[in-house]
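# Below: sequence and its predicted model.
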Amino acid sequence: MRIIGGKLRGLRLNTPKNLPVRPTTDLAKEALFNILNNQIEFEGLNVLDLFSGTGNISLEFASRGARQVVAVDRSVHCINYVKDTARQHKVEDIVTYKADVFKYLEMETEQYDLIFADPPYDLNRIPEIPKIIFEKGLLSADGLLIVEHQSMQNLSQHPAFVEQRKYGHSSFSFFKNLVS
């Protein structure tokens, strides 16, 4: 796993073997950030990374100039790894929370320019993620939600769904806040 762009480009993340994660592959992450390069300006973004795991995505956004990245995961080991890695590489733009993502979303009132969610693929509540985010108004005007999930899963029923991009067994579903 490595950071592919920005000030930390090329940084290899050597995560402990005992973390309860399924990291986004380098191939899928590179494809995702190629898509995002053509759609958004990273500088100054306010990002929420749900089910942050290794912090791979959080670090990528911070490396590319996001103003703030909030990383949420229920594993204390994951949160400690993200904090330690950010500190080690002098990344001050990442804030971490050890929390159940659904409980965190119930309490959250901040709006984000981009929300990325990479839940465990076997989580049966994945379709609730866009529903909760849009009902609570957690995306800023023209904000973007990206949910990573198994390719066989279809999230297109949500009214804010824009497209699904498949990369082997993994897919990214994109949702756009069109409220101005």
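Okay, I see it.
# From now on I want contacts and neighbour counts done on CA atoms only, so please keep to that.
OK.
# List the buried residues in the longest strand anywhere in the chain.
The longest strand of the chain (DSSP state E) is strand 139-150. Residues 139-140, 143-150 are the ones in strand 139-150 that count as buried (16 or more other CA atoms under 10 Å).
# what does stretch 96-111 give?
In stretch 96-111, counting by 16+ other CA under 10 Å, buried: 96-99, 101, 104-105, 111.
# dropping in the other structure now:
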Amino acid sequence: MRIVGGRFRGRALKTPSSLATRPTTDRLREALFNVLAHAYGDPADGAQVLDLFAGTGALGLEAMSRGAAFAIFVEEAAEPRGLIRANVETLGLGGVTRIFQRDATKLGDAMAGDAFDLVFCDPPYGKGLAEQALAGALKGRWLAPGALIVVEEAIEPGFVAPVGFTELERRLYDTTELIFLRVPE
């Protein structure tokens, strides 16, 4: 697994030793960031990024490689947090990232000044966790007005955007779909 674009393009990322963590593939990340660049005006550039269910941190790190200013990785499990830590260290991003050991569905209130304008939500597929996490992030004021959210989920059983989000589009990739949402201004 590698960073597919930006200043860290080609740099290898540490990957999980077990199947408990399912990183977003290089190919899907490349497709996602192409959509972001061409359909949404390259929102990674200068962004405050929130990576929910971060796993290896690949989505947030890809955004950092493409010009994001800051990223928080939210991951509850120990092995993936260790991978994120190692990947952040390898890329020299310690000063512009934070890792939160937290259940992404129970974020609570954001700290003052933490409002994110680009959010990745890649939960374990088919469990309704994305809906819970996004509803909690909105309630806890983690999301900036106009924030762009990308959900990676299995096509079945089907993601339903929580109240307070506007669905922009869906893109299908094999058995996975990317859902693009916006928080109203």
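Now that the structure is in, tell me what you want to look at. Just so it is clear, the structure is predicted and the values come from calculations on it, not from any experiment.
# quick one on the thing from earlier: quick one: the longest strand of the first structure aligns where in the second structure?
Aligned by TM-score structural alignment, strand 139-150 of the first structure falls on residues 143-154 of the second structure.
# Comparing that stretch with the first structure, how large is the average distance?
Compared with the first structure after fitting, stretch 143-154 of the second structure deviates on average by 1.2 Å (mean CA distance after the TM-score superposition for the first structure).
# rewinding a little: the longest strand of the first structure - contacts with which helices or strands?
strand 112-117, strand 170-176 (3 or more CA pairs under 8 Å, 6 or more residues apart in numbering; DSSP states H and E).
# The helix or strand just after that strand corresponds to what range in the second structure?
The element immediately downstream of strand 139-150 of the first structure (helix or strand, assigned by DSSP states H and E) is strand 161-167. Residues 167-173 of the second structure are where strand 161-167 of the first structure lands when matched by TM-score structural alignment.
# Contacts made by that stretch with the rest, please.
28, 155, 161, 177-182 (CA atoms under 8 Å, 6 or more residues apart in numbering).
# Quick check: the gap between the equivalent of Val91 of the first structure over in the second structure and Phe33 of the second structure.
Mapped onto the second structure by TM-score structural alignment, Val91 of the first structure lines up with Leu93. Note on Leu93 of the second structure: its distance to Phe33 of the second structure, by CA to CA, to the nearest Å, is 20 Å.
# again with Ala86 of the second structure
Taking CA to CA, one finds Ala86 of the second structure at 23 Å from Phe33 of the second structure.
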